[in-house]
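Peer 1: build me a model from this:
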Amino acid sequence: MSDTFSFLLGSDPTGQPVGQPLRLTNRHGLIAGATGTGKTVTLQRLVENFSDAGVAVFATDIKGDLCGLGVAGQPTGKVAERIASMPWLAHQPKAYPVTLWDIQGRSGHPLRTTLSEIGPLLLGNLLELTDSQQAALYAAYRVADREGLLLLDLKDLKALLNYLQGNPQALGEDAALFTRASAQALLRRLASLEQQGAEALFGEPALRLEDLLRPTADGRGMVHLLDARGLVHDAPRVYATFLLWLLAELFEQLPERGDAERPLLALFFDEAHLLFNGTPRALQERLEQVVRLIRSRGVGVYFVTQSPGDLPDTVLGQLGMRIQHALRAYTVREQKALRAVAQGFRPNPHIDTLATLTELGIGEALVGTLDEKGTPAPVQRVAIAPPQSRIGPLGENERARLLSDSALAGRYERTLDRESAYELLAERADDAARVKEASSASASPVTDMLGDFLQRTVQSAVRQTASQLGRQLVRGLLGSLRGSGKR
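Peer 2: Model prediction:
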């Protein structure tokens, strides 16, 4: 079979296979369509393709049924009929290697990052800060960098904000940006974040990218699924912020790969509109930049949403694979959007793209792929090939078995709380209190206590320096202090 079909999607109306060269699947993609048209099954098919090709996958499981990848399918009825209509498919029911993740740590391995890694721009977006509050947050992060105060979790940032209120001289030239009102507003926003349960996202051990990229013993790519059933409804900004951080971290950490025979990682972001809705222009520009450049790191990004109009045009223009399931158009606005979707495909003289969009059945889609030369191929009507794993969710016992058998079992479950801003600032406060007490004592005891204080100060500085040498305050492209957020 030619390389054109090395990444099979399904068959055209004549029964011929439709696909795209695997080496071009880092050019990103889109899966769109109305509810109930088959987006999740299409997503499942693409995930299986990547895993079989040795490409790692990270996907968000919005409805809880994508985890069926972890057990073999049992095709019956119309699914079995479609498989029979594709003799070239070599369909074989099988389970795929799945690792389950959950930010809360209930239904999967806990998924964390640190505040130092996420940076002030993304954190400000999560907290929905005003310009003045964002400026105060940037100032606090600069102090943390300058003084070696590692920000791991929310208590570290709260300790830093309280410290700066009492010690404004530590801000240096940024003192005018950090007002008491802004600090109090930041503390209130952090308290609100804690009430949403978002504190579970921040801390250690943080996610290690090598754990995402490591293949299985049989050479297949590991499929990592984030359980987002509650998260996407209860805390959509936490959901979006984590995905934005992951994109930035991959861009920051992965080396350039150039043109390779296959991607290194495929990302599938369901409810993709949440990544763009309400984000500041500065952040959106960085996201668009990362999507444009990250393919050179061997990462393909696939957005899953109801309508292509949910994504900015600058992002849509970068998507090499487009899979459009049926759309409904009852109003003038919906009909206008339908025409825009049809115009997004390269025309095919044998297909009325606009009419077909409303005629597609479940599991059918209009598909635009890239040909051997990397140019868009004419749109085709495609019957999506069924997945080889189960179409449907796992039971609780099946999920528990996957977790217990996971190669990462026990690695992320136990939290770490190493010395960071909270502990260092508490130590400074204790030392300051001792000095204050010593000032009221006699001269000789004062000298002794000051000597002890200086010794502890030197020891603390040595610890901070060693800690700084042993770590890097990584914040990626999206979280950089050099972001162009307004002050």
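
Peer 1: C-alpha from now on. contacts and neighbour counts both.
Peer 2: Noted.

Peer 1: how far away is residue 215 from residue 21?
Peer 2: Using CA to CA, to the nearest Å, one obtains 21 Å as the distance from residue 215 to residue 21.

Peer 1: between these two, which one's more packed in?
Peer 2: In terms of neighbours (other CA atoms under 10 Å), residue 21 is the more surrounded of residue 215 and residue 21; the figures are 21 against 18.

Peer 1: distance-wise, check residue 62 relative to residue 204.
Peer 2: Per CA to CA, residue 62 is found 25 Å from residue 204.

Peer 1: helices of the stretch 151-300 of the chain, start to end?
Peer 2: Secondary structure of the stretch 151-300 of the chain by DSSP state H, counting those that start in this stretch: the helices cover 154-166, 180-195, 209-213, 231-234, 236-253, 281-293.

Peer 1: second chain to compare with the first, below:
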Amino acid sequence: MSMTSNSTATGNRETSVQDIVRPAPVSAAQVLADEAAHNGGAFEAEGAYAGAFGRTLFDDRSSEDGSLTIVFPAERIGDIPSQSLMHIISQPDGHEYIATVTAGPFCEPDGLSATAPQLVVTAVRGHRSMPRHHGRLQATIIGEKTSKGIIPARLRPRPNSPVHLVSSSDVSSILNLSGEIRLGLLNGHDDVQICVDSKKKSVLPRHSAHIGTTGGGKSTGVGRAIYEFQKAGICVIVFDVEGEYTALNKATDNAEMGEVLSQRGLREDGVANTHVYRLVGTAAANEGHPSSHEFTLQFDQISPFAFAEIMDLSDPQNERLIQTYEIAKQLMRELEIFPTKADERGVLDIDEFDSGWPRMKLEDLRYLISGIIAIAEQTSEGEPQFRASQFYGHWDKAKKRICSYFGGGEASQETDKKSKDKPEKLRISHPISWKALMAKISRLQRLQIFDRGTQHAIDYKTMLAAGRVNIIDLSDVENMDVRNLAIAEMLRGFLAQQQVAYDAAVKAETTPLMTNVIIEEAHEFLSARRIQKMPTLRDQLMKIAKRGRKRYLGLTFVTQSPNDLPDDVLGLVNNWIVYKVDEATIRRLKSYIPNSDDSLWGLVRSLGPGQALVSFTHMRRPVIGAIDPSPAQLLMTE
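Peer 2: Sure, this is the predicted structure:
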């Protein structure tokens, strides 16, 4: 006898399911409702459980310290965005914890595995039936909440403890995101701003890094930072190698940026008090800027050892440079160029690993090197024709100094009248190496960027002022050695002036000037490949970084190639804004950014333009945020 799903056999007769299973009468439902009302109404959680969205689960053998599993009803899954903060009240001990979502939320069926055959078959066959299910997430404990604030957690929440979502108004205070410098919005919380307190010495004087691939939003994020720094009264110096920031004085004309700004309640606006500087003889990226200045490099401000490293001189060339430098110092003393009687006391304080010999010019070296080559090859007895040198017109004295230095003595070039012997041969070896050094210095000098007079000298005192933005336009400097020489000299000058300003503030018992130096394309200046061969420059940078931080001068490194930066530089960084980067960069940065768990790096892998991982020293943990775009105009080169 055949049977169908809608019938059953009883004797010789088929009875339908509807004849056996009948709907409950309406009166039965009313009886249950009356009974519930009589006993206090529908169930409502009490005490710590009131208003909770979920509960903690038991730990198992796969559990990890600081991490726990939370389950909650399916209807609450849409209420828990990534990075949500949770307040857990452990029961029955009453300890309170703050935790954050690090994985999930996920959907799980009640009482079944997510891969149970009946669920798989139902889905594959296209049926619309949905089993009862719940939400699950993994959370990481940030700390324990006490009357004194949030402290490191000593214990774990007990199983079945209630879990509450932290309101947006409390998220900022828990994560320490407050301050007057706005960077952007916290992902998942459109009403929570990521901010920095410029008044805390423990934050901005610490060094920072903006890291991200091309197109990730790095430049517009830097533009926003400059705008906010200026409003906060911070002095900003930007080494702009592409000329992107030379139009910051104007409001942005980018429609897409304008739309994002409008959505966030912000407006297009130019950066106030901007001033653009460029090397003499180079073209301006923005010819229409109202405050544009030319500057020249001063050779006497650059350590000869750093100069040799930046110019990538070979060991023989480096040795010959130092030899020429020593002869120049002796000749300057003899000609009373430096030191004069008034300078004698300060001579012992000169550190040539930090700066050059006062009043020495690059043309002075060319003059002497040309003379040394002529003497070695005995090709000319005439004076080198470098009229811009301070030594020009004093060839007799210069020649004696050269001969004396290389072992011939003052009389070595004169024939002994009694013996009629040949003059003593000077120990000037390898003229080819001298010529190679001469070629490099001449090529640099032809750019005419050194020692061009006091009218183009860098006025560090004027540049370092509260709320002033100094943009160093290096976009027309194609020679990377020249660019690096300019950055090295100016960094030293800024630190020296910052020291003066800091000492004056301490003496006057006022707040010191806060200064931030932004180095674009930092990997070109501080290449890991070259920095190992540049110990003097590396030591100078480390000194600037350590001394500057204590004197309210912070460095900001901007790069799309952080793997080209040496460990020494990355180790200086305390504040990070990391846009989308590749896997190799993530592996390297993990060891430098504190409290950054795998869940955060998982989000970094899929960041969109303008999104970034933000980690500053004052924050309780790194966060993912949507960085505000620049309100000012950028001359985009990407």
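
Peer 1: as JSON lines, the helices of the stretch 151-300 of structure 1 with mean neighbour count and distance to residue 16 of structure 1 would be great.
Peer 2: Written out in JSON lines, the entries for the helices of the stretch 151-300 of structure 1 read as follows (neighbours: other CA atoms under 10 Å; distance: least, CA to CA, whole Å):
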{"stretch": "helix 154-166", "mean neighbour count": "19", "distance to residue 16 of structure 1": "55"}
{"stretch": "helix 180-195", "mean neighbour count": "16", "distance to residue 16 of structure 1": "52"}
{"stretch": "helix 209-213", "mean neighbour count": "14", "distance to residue 16 of structure 1": "33"}
{"stretch": "helix 231-234", "mean neighbour count": "16", "distance to residue 16 of structure 1": "38"}
{"stretch": "helix 236-253", "mean neighbour count": "20", "distance to residue 16 of structure 1": "36"}
{"stretch": "helix 281-293", "mean neighbour count": "17", "distance to residue 16 of structure 1": "32"}
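
Peer 1: I'd like those laid out as TSV, including distance to residue 46 of structure 1.
Peer 2: Below are the helices of the stretch 151-300 of structure 1 laid out as TSV (distance: least, CA to CA, whole Å):
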stretch	distance to residue 46 of structure 1
helix 154-166	37
helix 180-195	35
helix 209-213	17
helix 231-234	22
helix 236-253	19
helix 281-293	19
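
Peer 1: ok, which of these comes nearest residue 109 of structure 1?
Peer 2: The stretch from these with the least distance to residue 109 of structure 1 (CA to CA) is helix 209-213; that distance is 11.9 Å.

Peer 1: what helix or strand does the residue most central in space within structure 2 sit in?
Peer 2: Centroid-nearest residue in structure 2: residue 209, 0.6 Å away (criterion: CA atoms, centre = their mean). Secondary structure from DSSP states H and E places residue 209 of structure 2 in strand 207-211.

Peer 1: beyond that strand, next helix or strand please.
Peer 2: Note on strand 207-211 of structure 2: by DSSP H and E, the next helix or strand toward the C-terminus is helix 218-231.

Peer 1: equivalent range in structure 1 for that next one?
Peer 2: With the alignment judged by TM-score structural alignment, the segment of structure 1 matched to helix 218-231 of structure 2 spans residues 39-52.
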